[in-house]
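> need coordinates for the below:
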Amino acid sequence: MDETTGRLTRIVLEGEPLHRISPTQAADRAQAVMDLQAENQFFPTSRQDLQSILHLSLHEGRLVFDIRDAEDTPVIAVMLALGPFKMLIKDYQMLLESYAGAVAEGREAKIQAIDMGRRGLHNEGAELMIARLEGKVVIDFATARRLFTLVCALHQKL
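Just a heads-up that it's a prediction; the model follows:
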């Protein structure tokens, strides 16, 4: 990746999830953060070279992307209505519950089918994230998928 291209150097999830998260959800969240820190493309359209810290939170029904510079000084905050994401988040949560049940039952074929569905939901969530951030933040598909996972972790029950 080009060093002049903006990226996230750290992700801070602000606020606790609305409900306790399962071990599967905690593992998904930890993996998403680790993957984001290893590789991502994310920067405000006005600051293509920004190496940023993202404070991600939910506030009054909005998804808040508080983008800060390397010194943790606010650069821009982008707020998105959570409504367009709600059905995807709900479906994702149901898939995670089904996944946990399939794992407990040892049903490998069901686990694989659920995992395919989960990937599909991640893709839909990523496409929606990219569309909603268009004109405000430049983001690649892999980064959007991982951020969708974090949004799901922040908002467990709708």
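> for the rest of this, base every contact and every neighbour count on C-alpha atoms.
Fine.
> quick one: the helices in the protein?
Listed in chain order, the helices of the chain (DSSP state H) span 23-38, 83-105, 108-133, 141-154.
> now do the residue most central in space within the chain against I139, distance only.
Relative to the mean C-alpha position of the chain, the nearest C-alpha, by Cα atoms, centre = their mean, is the one of L147, at 1.8 Å. Distance of L147 to I139, given as Cα to Cα, to the nearest Å: 10 Å.
> follow-up on the earlier one: quick one, what contacts the residue nearest to the centre of the chain?
L147 makes contact with A32, A126, according to Cα atoms under 8 Å, 6 or more residues apart in numbering.
> to compare with the earlier structure, here is another sequence to fold:
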Amino acid sequence: MSDEPSGSADGKEDRLVAVTLDEASIERGAPDVEQERAIAVYDLLEDNYFRPLAGPRGPYRLVLSIRENRLVLQVELADGAPVITHILSLNPLRKVVKDYFLICESYFTAIRSAAPAQIEAIDMGRRGVHNEGSRLLIERLEGKIDVDQDTARRLFTLICALHFKG
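The predicted structure follows:
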């Protein structure tokens, strides 16, 4: 796993151009939850480095589904041709996702009444937990899908949005 993309010179091959959430396995949420998911998908697509280590070069589409507490990453070429399906257990991510939600809740409570220094400290903690989740995600994808740190952060945000119930 690298922080720098190792793809083509123009960077257009090793990236996601579409992300779809499987409605059959991912419950729809309240409008604010759906908005958070849409923002997470938008941010991921806006700037990413994503390359399955097996199969042809992209660009790629990603279909996410959840089956038996596992995140299924179905990777396709932009034209829909299948590339690889990777199944990722969500158990190793459970604690960091829970910690992330707790610290986000503290942050949103603090911005209403806390001193700026306290808000900044909580936000630094939030970023640290977010980075921890991103590193864990990179480790879990190692040897299968290459992503950079920023893409891992955006993908972790989307995973959190999938867990958010509102």
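> quick one on the thing from earlier: would you mind finding the most buried of the helices of the first structure?
Mean neighbour counts were taken over these using mean count of other Cα atoms under 10 Å, and the top value, a mean of 22, falls to helix 141-154.
> I122 of the second structure reaches L102, doesn't it?
No - counting by Cα atoms under 8 Å, I122 of the second structure does not reach L102; the two are 10.8 Å apart.
> follow-up on the earlier one: of the helices of the first structure, which is nearest L50 of the first structure?
Closest to L50 of the first structure of those, according to Cα to Cα: helix 23-38, at 14.6 Å.
> how far off centre is that closest one?
Relative to its chain's centre, helix 23-38 of the first structure lies at 9 Å (Cα atoms, centre = their mean, to the nearest Å).
> could you say what helices and strands it packs with?
Judged by 3 or more Cα pairs under 8 Å, 6 or more residues apart in numbering; DSSP states H and E, helix 23-38 of the first structure is in contact with strand 7-13, helix 83-105, helix 141-154.
> any chance of a markdown table for those, columns distance to I76 of the first structure?
Shown next, in a markdown table, are these (distance: least, Cα to Cα, whole Å):
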| stretch | distance to I76 of the first structure |
| --- | --- |
| strand 7-13 | 14 |
| helix 83-105 | 22 |
| helix 141-154 | 18 |
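> among these, which is nearest D49 of the first structure?
strand 7-13 (7.9 Å).
> give me the angle between that closest one and helix 141-154.
10 degrees (axes from the mean of the first three to the mean of the last three Cα atoms, to 10 degrees).
> what's strand 7-13 of the first structure aligned against in the second structure?
Mapped onto the second structure using TM-score structural alignment, strand 7-13 of the first structure covers residues 15-21.
> buried stuff in that stretch?
Residues R15, L16, V17, A18, V19, L21 are the ones in stretch 15-21 of the second structure that count as buried (16 or more other Cα atoms under 10 Å).
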